[in-house]
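Enquirer: when you get a sec, could you give me coordinates for this:
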Amino acid sequence: MDLFEKYESNVRGYIRSFPTIFVKSKNATMWDHHGKAYIDFFGGAGSLNYGHNDPAIKRAIIDFIERDGVTNALDKATDAKYLFIKKLQETILQPRDLDYKIQFVGPTGTNAVETALKLARKVKERSKIVSFTNAYHGHTLGALAVTGNEFYHDDFYGVPLNVTKMPYDNYFDPTGEGQMDSIDMMRQYYEDASSGYELPAGIVVETIQGEGGINVASVEWLQKLDKMCKDLDILLIVDDIQVGNGRTGNFFSFERAGIKPDIVTISKSIGTGLPMAIVLMRPEIDEWSPGEHTGTFRGNSLAFVAGATALERWDTDEFSKEIVAKGEKVEKRFRAIAERHKDLISDVRGLGMIWGLESEKDEFCNKISEEAFKRGLLAETAGADDQVIKFLAPLTISEAELNQGLDILDESVDAAAAAYQG
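Expert: Down below sits the predicted model:
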């Protein structure tokens, strides 16, 4: 590891949590250069929903390369892009009655967020954007402005301009009992001409805040937000970069609320871990002029090929049922761990295949992650204070891998508890 310490920037992060050199991966297992296996509950931070080196995806990519398929065409028409668009429309969007146009943007999620914010401001001719407490939307300056965690901010960046932070669901009282309704509060601000709050162009929201600590918005809150946006002529932007692509059991995380956002940002697993980001928008707000928003790597053909192949899993509802069943198993095990360690675990939160164990004890979840790594499990922390241990395994994880990983997590929590209390 000395080479990385000497030559790679100090900004590197996950290498510090998982200090080994990985050389091989398959579905939800990775191996390092010593041959040690690790069950992957990290899942590329949500970019590997379809697992490592899925056989069908791998075969499709190899075939494309061997026939000298076009690798980068910017936004020219290619057969790879044609097939991806066709598959996304016919398998995902049309069956859900979602009439969206597709914009391919730069290769990462933050590029999609930047594009969505820029489009909302252009369409509504208003500059203000609203985001929420504990939000995470990326690190380029526009996306960083709507990201909540102050760890990523610096006054020199100048990013807070034209962004208002509002309380996420249950922000004031995580129990959800008798608390202020933040949507009612926002509506009061925006309907009162003397409140000092100007009407925003758009409101950007994660239906489940992953990096923010696995905070799950209620269906009622999301529906009220959607209605307020419609009533007040505000564009609703759903950031589905981490919790979309099947993570909640449905392909889109907002399906459970029965809403249809004006704009949706998608990345990470849409390219199966290969760089691709897209913005979905209602056709009537596609007000771009040709070339007005551009970028060299908005046409990653390998990601188109991989993504179209991955979407074949959604041809029936079997994959969705598998996700729900695995998620129920994770929830059961997480709640059992919390029951066993009531003095250290304060909450269990999640939905589908994204779950978190929260602890109010300083560094306890970091200790769990450390103990898990020693035992052959990759599990990261989330939340502003790393107070949540996060489950984000590939959706394709086998029963054997899932059981083994949960057993290791059990042992790791016990070990962390013993060290903390000893």
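Enquirer: could you use CA atoms for every contact and neighbour count after this?
Expert: Noted.
Enquirer: so which strand or helix has the closest residue to residue 266 other than its chain neighbours?
Expert: Leaving aside its sequence neighbours, residue 266 sits nearest to residue 241 (C-alpha to C-alpha, 6 or more residues apart in numbering; 4.5 Å). Per DSSP states H and E, residue 241 falls between elements, in no helix or strand.
Enquirer: for residue 241, give me its contacts.
Expert: Contacts for residue 241 (C-alpha atoms under 8 Å, 6 or more residues apart in numbering) come out as 109, 265-268.
Enquirer: centre-most residue in the protein?
Expert: residue 242 (1.2 Å; C-alpha atoms, centre = their mean).
Enquirer: do you know how far it is from residue 161?
Expert: 25 Å (C-alpha to C-alpha, to the nearest Å).
Enquirer: hmm, back to that, tell me the two of the contacts of residue 241 that are most distant?
Expert: Maximum pairwise distance among these (C-alpha to C-alpha): 10.4 Å, between 265 and 268.
Enquirer: and stretch 30-50, end to end?
Expert: 14 Å.
Enquirer: what are the boundaries of the helices in this structure?
Expert: Using DSSP state H, the helices of the chain run over residues 2-7, 14-17, 43-46, 55-66, 79-87, 109-124, 141-145, 182-191, 219-232, 301-310, 318-340, 364-375, 399-421.
Enquirer: deepest-packed of these, please.
Expert: helix 301-310 (a mean of 25; mean count of other C-alpha atoms under 10 Å).
Enquirer: relative orientation of that one and helix 55-66 in degrees?
Expert: Counting by axes from the mean of the first three to the mean of the last three C-alpha atoms, to 10 degrees, helix 301-310 lies at 150 degrees to helix 55-66.
Enquirer: please give me the structure for this one as well, since I'd like to look at both together:
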Amino acid sequence: MSLLQNVYNLESEVRSYVRSFPTVFEKAKGYKIFDTNGKEFIDFFAGAGALNYGHNNPLFKKKLMEYIMNDNITHSLDMATVAKDKFMVRFNDVILKPRDMEYRIMFTGPTGTNAVEGALKLVRKVTGRENIISFTNAFHGMSLGSLALNGNFAKRRGGVPLHYTVHMPYDNYFGEALDTLSYLEKYLEDSGSGIEIPAAVILETIQGEGGLNSASIEWLQGIEKLCRKYEILLIVDEIQVGCGRTGSFFSFESAGIRPDIVCLSKSISGYGLPMALNLIKPEIDIWSPGEHNGTFRGNNLAFITATEALSYWVNEDFSREIQDKAKIIHGVLKAITTEFTEVPMTVRGRGMIQGLAFDISGFALRVSAAAFERGLLIETSGSKGEVIKLIPPLIIDEEGLQAGLSILRESIKICIDNLRCEV
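Expert: Have a look, this model is predicted:
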């Protein structure tokens, strides 16, 4: 029996990515991943954004192996450890202080949805209000509180009613025909709107799972102004688009906003190890001891690699490299839209999370499958799976980036040729 057949026979039907990438992976290094047959794939998936610094980063691996071999602490809940202390001090010195940010660090359970759940609980405690405003096409996790925030119907199924959230239109949801900031403010200011002032607004600056919809600087600044005007707390979910994905460490830096809570996970550990945290403004850090906890909120192995990952951010060099690669991606994607006019498509996203939205149903999925056959891992996103999404490791070199983009272009061409044959 093959290894892949074992997966089909033994693993739950809930499995998903193995259906898109039907092979058994064995090794990985940098931006490349290899299956048991020795086939090489360029990785434009990067663990759904959890591997910004690549697979088995040698800097992180060295520190991790040394830590393990010295019998240092692995599990500690939220007890004090040397590894945790080093991470917090380093994060404060390298990330927060240079940006003039003052936050307390709250370690939640090890996944992104744990961070979101903690944020929701805290804003409700601080304000005494229940409702949360989220946005169309949002995705914030798969536990019940997070499910209620999601926009995609398929990702809202929880088996029970999902309450205490109100969905408002994201930036440009109606195109240029309607200013969604004015729309939101009208609901907030009108006592007859049926919408009470919420505890918080939660948003993604780029909706990774929602189809790479990117909020403008003006819209983000406008949301913050509304939050301050109506004494609403602002949560920014940085779980997929933070840790450098857009060029700056935080995706909201270019807008100059100051969220009350920032949710981080995925690439915060640097190595793909489970880790999640919330950055909380000190004035709202009103938790009682143990009020929100979790057995695995102290992953010391992740602290080690997360601390080493911050070495990429001690100066502006890495940020500039990301921005240069983002320009390459954008240029190639724009060229593809003009080369293949038979299938209407538009470029979405920014930084190193970009993609192409197709008007033909199922076309993005076809492109993903064709790319897989040719040695490129790339996934789809959007409420109808209409977007092909590029999230390569940030450390990918230009050669690897161009090679992956070439496979993507070839895959699109093949899928278009197949469409012609079907007509």
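Enquirer: returning to that earlier point: identify the contacts common to residue 265 and residue 268 of structure 1.
Expert: With C-alpha under 8 Å, 6+ apart as the test, residue 265 of structure 1 and residue 268 both reach 109, 241, 277.
Enquirer: so what does residue 288 of structure 2 match up with in structure 1?
Expert: Under the alignment (TM-score structural alignment), residue 288 of structure 2 pairs with residue 289 of structure 1.
Enquirer: go on, residue 38 of structure 2?
Expert: So, by TM-score structural alignment, residue 38 of structure 2 is matched to residue 35.
Enquirer: go on, residue 65 of structure 2?
Expert: Counting by TM-score structural alignment, the partner of residue 65 of structure 2 is residue 62.
Enquirer: any idea how far residue 396 of structure 1 is from its match?
Expert: 21 Å.
Enquirer: for residue 226 of structure 1, same thing?
Expert: Relative to residue 396 of structure 1, and taking C-alpha to C-alpha, residue 226 of structure 1 is found at 32 Å.
Enquirer: now do residue 60 of structure 1
Expert: Per C-alpha to C-alpha, residue 60 of structure 1 is found 18 Å from residue 396 of structure 1.
Enquirer: residues near the match of residue 38 of structure 2, how many?
Expert: Residue 35 of structure 1 has 11 neighbouring residues, counting by other C-alpha atoms under 10 Å.
Enquirer: please apply the same query to residue 313 of structure 2.
Expert: 17.
Enquirer: contacts only, for the residue mapped onto residue 141 of structure 2 from structure 1.
Expert: Residue pairing (TM-score structural alignment): residue 141 of structure 2 is matched to residue 138 of structure 1. Residue 138 of structure 1 makes contact with 109-110, 113, 144, 147, according to C-alpha under 8 Å, 6+ apart.
Enquirer: which part of structure 1 matches stretch 323-330 of structure 2?
Expert: Using TM-score structural alignment, stretch 323-330 of structure 2 pairs with 324-331 in structure 1.
Enquirer: other residues contacting that stretch?
Expert: Taking C-alpha under 8 Å, 6+ apart as the rule, stretch 324-331 of structure 1 contacts 248-249, 350-355, 406.
Enquirer: how about stretch 159-166 of structure 2?
Expert: 130-135, 144-145, 147-149, 195.
Enquirer: got the residues you listed as a markdown table, with distance to residue 74 of structure 2 columns?
Expert: What follows is the contacts of stretch 159-166 of structure 2, written out as a markdown table (distance: C-alpha to C-alpha, whole Å):
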| residue | distance to residue 74 of structure 2 |
| --- | --- |
| 130 | 37 |
| 131 | 38 |
| 132 | 36 |
| 133 | 38 |
| 134 | 36 |
| 135 | 38 |
| 144 | 29 |
| 145 | 29 |
| 147 | 31 |
| 148 | 34 |
| 149 | 33 |
| 195 | 46 |
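Enquirer: just flag the most distant two among the residues you listed.
Expert: The span of these, defined through C-alpha to C-alpha, is set by 144 and 195 at 21.6 Å.
Enquirer: residue in structure 2 paired with residue 120 of structure 1?
Expert: Residue 120 of structure 1 maps onto residue 123 in structure 2, by TM-score structural alignment.
Enquirer: what's the closest non-adjacent residue to its match?
Expert: Residue nearest to residue 123 of structure 2 in three dimensions, not counting chain neighbours: residue 199, with 5.8 Å by C-alpha to C-alpha, 6+ apart.
Enquirer: which position in structure 1 pairs with that neighbour?
Expert: Checking TM-score structural alignment: residue 199 of structure 2 goes with residue 201.
Enquirer: right, I'll call it a day here.
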